[in-house]
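Visitor: sequence first, predicted model second:
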Amino acid sequence: MRPVIDIRNVHRIFESEAGCAHILHNVSLAVNPGEFVAITGPSGSGKSTLMNILGCLDKPTAGDYYLQGLNVAELDDDELTEVRALSIGFVFQSFNLLPRLTVIENVMLPLAYTNVPRSQREMRAVHALQAVTLPVDHWDHRISELSGGQMQRVAIARALVNDPPIILADEPTGNLDSATGALVMETFHKLQKRGKTIVLITHDPGIAAEADRAVTIRDGRIHDGAYIPHAPRTLRGAVDSLPMISASINPPKGVMA
């Protein structure tokens, strides 16, 4: 089975007037179709940098990233925008919803920049809201009239409106109480049963335990939960001279490293 997400020996180095910050070190991770993976680790560990690379919002300084078999490094900005629109749905801790719009208008928003006719946009938004089981009588409400859990379900519906195969969620339960967070996690489990691949960042070990596999990252290095599906390639460019530090890899049952 070919992974839908396959990063190999990735480094991310940020340069500034203060010097170079080496955020990710030789990171390799594969995620198979339909898998639910949690990425966990302390603040400053590199989780958000890794998620930005997975979401094609940033590119590695060195190493390879294959998304559904496409080499991300070879794509230009327009192609990356198209990949994000069609292949990835984003869910954020802060919801990122527009308060002046209604629920259904927020869900339709990603389709505003496409050639999809308005009638079809509404139909897709309805299907997405049905998928997250938000009651119909809430669809014409303003965002400010919703609870935190309802807002997050709207945000998940918005991520689903283009029917992407991959959902990337950054601390989706971080602003919610335990009971509401449990309802949001139930939504993710239902999406996985529909065949979606889910990668979720969390600080909460209880949330991470609900995933098929938890990947731990500390100091920019993966320590648990990753596996490499192919032989690693030789690194290029700026990190050729850097010492390579191999991650400790614990493959899930039935998967060979």
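Guide: Yep, that arrived. Numbering: from 1, shown residues only.

Visitor: going forward, measure contacts between C-alpha atoms and count neighbours the same way
Guide: Will do.

Visitor: can you give me the helices in the stretch 1-150 of the chain?
Guide: If you assign secondary structure with DSSP state H, counting those that start in this stretch, the helices in the stretch 1-150 of the chain sit at 47-54, 77-87, 103-108, 118-131, 148-160.

Visitor: and Pro205, which of those helices is closest to it?
Guide: Across the helices of the stretch 1-150 of the chain, the minimum distance to Pro205, taken as CA to CA, is reached by helix 47-54, at 14.6 Å.

Visitor: try it against this one:
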Amino acid sequence: MGCCRCPSPSPCRAARRHRPGPGRFATIAYHAIGEDGRDKHYSIAESMLVQHVSFLRQDGWHFIGIDALLAAPDGRRPLPDKVLLLSFDDGYDDYATRVFPLLHAVNVPAVVALVTSWMETPANGTLDYGGTPTPRRGLITWAQARAMQASRLCEFASHTHDLHHGVPANPQGDVKLAVVTRNWNGVRYETDAKWKRRIETDLARASTILARELGSRPRCMMSAGGPRTTLPTMSMSPGSCSAAAGWCISNPTRSPTS
């Protein structure tokens, strides 16, 4: 499976370059959807998202959700050509006020990936967004998430609990994303075993919180920090995703704010 991030004005080149064959699917991962697309990192204008969806539909793409992916491997419902999964990372408030009304109007499913430590921040509090204190009010609420989920168009995925921050990566003082970095504590690097345990503990905590707030464990997760990690395997470890699923979609960005 692959991920096609599309911050550019037109998805045409990206869609054609990543066009999947039979039995495969493509994804487009969005972040903030703003009025003019310039107020947040990795954001685009709402009007641009409308153009993307319109173009993709006219170009013959089929929008699918997680149910279709789960039905495909065992042959119950093979995927047609040119199938596409839309995902929206981080849980911005734009998703409830701009994205969900659009998806509902055109009957397009999508996956929304939540960072549960951000979601657990008090309503009047701030969260660490790539090293920048950011108001919690910039994210959707749990009540909004439940309303979106009730439509059956939006599926909520894990985007980790608290792995979107930087950690010391080496003696030279570089800071890298916690999810892919073996911490440097000033003396030695974190061992692979400790890193694996840290990541698995985080994913399990995210899954527990999502189950508590939304009624079920996530059936998929959106990986942060690059596609070449062991997260696809670790996302299927006990407590991380529902036993029936375990999809992990990799996000190729290397930014702590992905």
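Guide: On my side now, so go ahead. In this text the structure is predicted, and so the values were computed from the model without any measurement.

Visitor: TM-score for the pair, please.
Guide: The pair, once superposed, lands on a TM-score of 0.31 when counted by TM-score structural alignment, normalised by the length of the first structure; 126 aligned residues with a CA RMSD of 5.6 Å.

Visitor: ok so, going back, how about the helices of the stretch 1-150 of the first structure in a markdown table, adding distance to Arg218 of the first structure and mean neighbour count?
Guide: As requested, the helices of the stretch 1-150 of the first structure are exported to a markdown table (distance: least, CA to CA, whole Å; neighbours: other CA atoms under 10 Å):
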| stretch | distance to Arg218 of the first structure | mean neighbour count |
| --- | --- | --- |
| helix 47-54 | 9 | 20 |
| helix 77-87 | 27 | 15 |
| helix 103-108 | 35 | 25 |
| helix 118-131 | 35 | 18 |
| helix 148-160 | 28 | 25 |
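
Visitor: adding distance to Ile167 of the first structure, write those helices out as TSV.
Guide: Shown next, in TSV, are the helices of the stretch 1-150 of the first structure (distance: least, CA to CA, whole Å):
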stretch	distance to Ile167 of the first structure
helix 47-54	11
helix 77-87	9
helix 103-108	15
helix 118-131	13
helix 148-160	7
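
Visitor: just checking, what packs against the helix or strand that contains Ile209 of the second structure?
Guide: Assigning secondary structure by DSSP states H and E places Ile209 of the second structure in helix 192-214. With contacts defined as 3 or more CA pairs under 8 Å, 6 or more residues apart in numbering; DSSP states H and E, the packing partners of helix 192-214 of the second structure are helix 116-119, helix 142-150, strand 154-158.

Visitor: repeat that with 10 Å
Guide: helix 116-119, helix 142-150, strand 154-158, strand 220-223, helix 231-234 (3 or more CA pairs under 10 Å, 6 or more residues apart in numbering; DSSP states H and E).

Visitor: turn the ones you listed into JSON lines, including mean neighbour count and distance to Leu49 of the second structure.
Guide: What follows is these, written out as JSON lines (neighbours: other CA atoms under 10 Å; distance: least, CA to CA, whole Å):
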{"stretch": "helix 116-119", "mean neighbour count": "21", "distance to Leu49 of the second structure": "24"}
{"stretch": "helix 142-150", "mean neighbour count": "15", "distance to Leu49 of the second structure": "18"}
{"stretch": "strand 154-158", "mean neighbour count": "27", "distance to Leu49 of the second structure": "16"}
{"stretch": "strand 220-223", "mean neighbour count": "28", "distance to Leu49 of the second structure": "20"}
{"stretch": "helix 231-234", "mean neighbour count": "18", "distance to Leu49 of the second structure": "28"}
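
Visitor: and those: which comes nearest Arg5 of the second structure?
Guide: Each of those was scored for nearness to Arg5 of the second structure using CA to CA, and the closest is strand 220-223 (12.6 Å).

Visitor: what's that closest one packed up against?
Guide: In this structure, strand 220-223 of the second structure packs against strand 83-89, strand 110-114, strand 154-158, helix 192-214, helix 231-234, strand 247-250, with contacts taken as 3+ CA pairs under 10 Å, 6+ apart.

Visitor: right, and these - which one's nearest Ala143 of the second structure?
Guide: Sorting these by CA to CA, the top spot, which is the nearest, belongs to helix 192-214 at 8.8 Å.

Visitor: now the angle between strand 154-158 and that closest one, please.
Guide: If you take axes from the mean of the first three to the mean of the last three CA atoms, to 10 degrees, helix 192-214 of the second structure sits at 150 degrees to strand 154-158.

Visitor: what angle sits between helix 192-214 of the second structure and strand 110-114?
Guide: Put simply, helix 192-214 of the second structure runs at 120 degrees to strand 110-114, going by the same axes, to 10 degrees.

Visitor: flag every buried residue along helix 192-214 of the second structure.
Guide: Neighbour counts over helix 192-214 of the second structure (16 or more other CA atoms under 10 Å) mark 195-196, 199-210, 214 as buried.

Visitor: for Leu168 of the first structure, give its distance to Val91 of the first structure.
Guide: When distances are taken as CA to CA, to the nearest Å, Leu168 of the first structure and Val91 of the first structure turn out to be 6 Å apart.

Visitor: common neighbours of those two, please.
Guide: Shared contacts of Leu168 of the first structure and Val91, defined by CA atoms under 10 Å, 6 or more residues apart in numbering, are found at 156, 159, 200.

Visitor: show me the contacts for the last one.
Guide: The reference is to Leu200 of the first structure. Applying CA under 10 Å, 6+ apart, we find Leu200 of the first structure in contact with 36-40, 51, 91, 167-172, 188, 207-208, 211, 214.

Visitor: any idea how far Leu214 of the second structure is from Ala143 of the second structure?
Guide: Between Ala143 of the second structure and Leu214 of the second structure the distance is 9 Å, computed by CA to CA.
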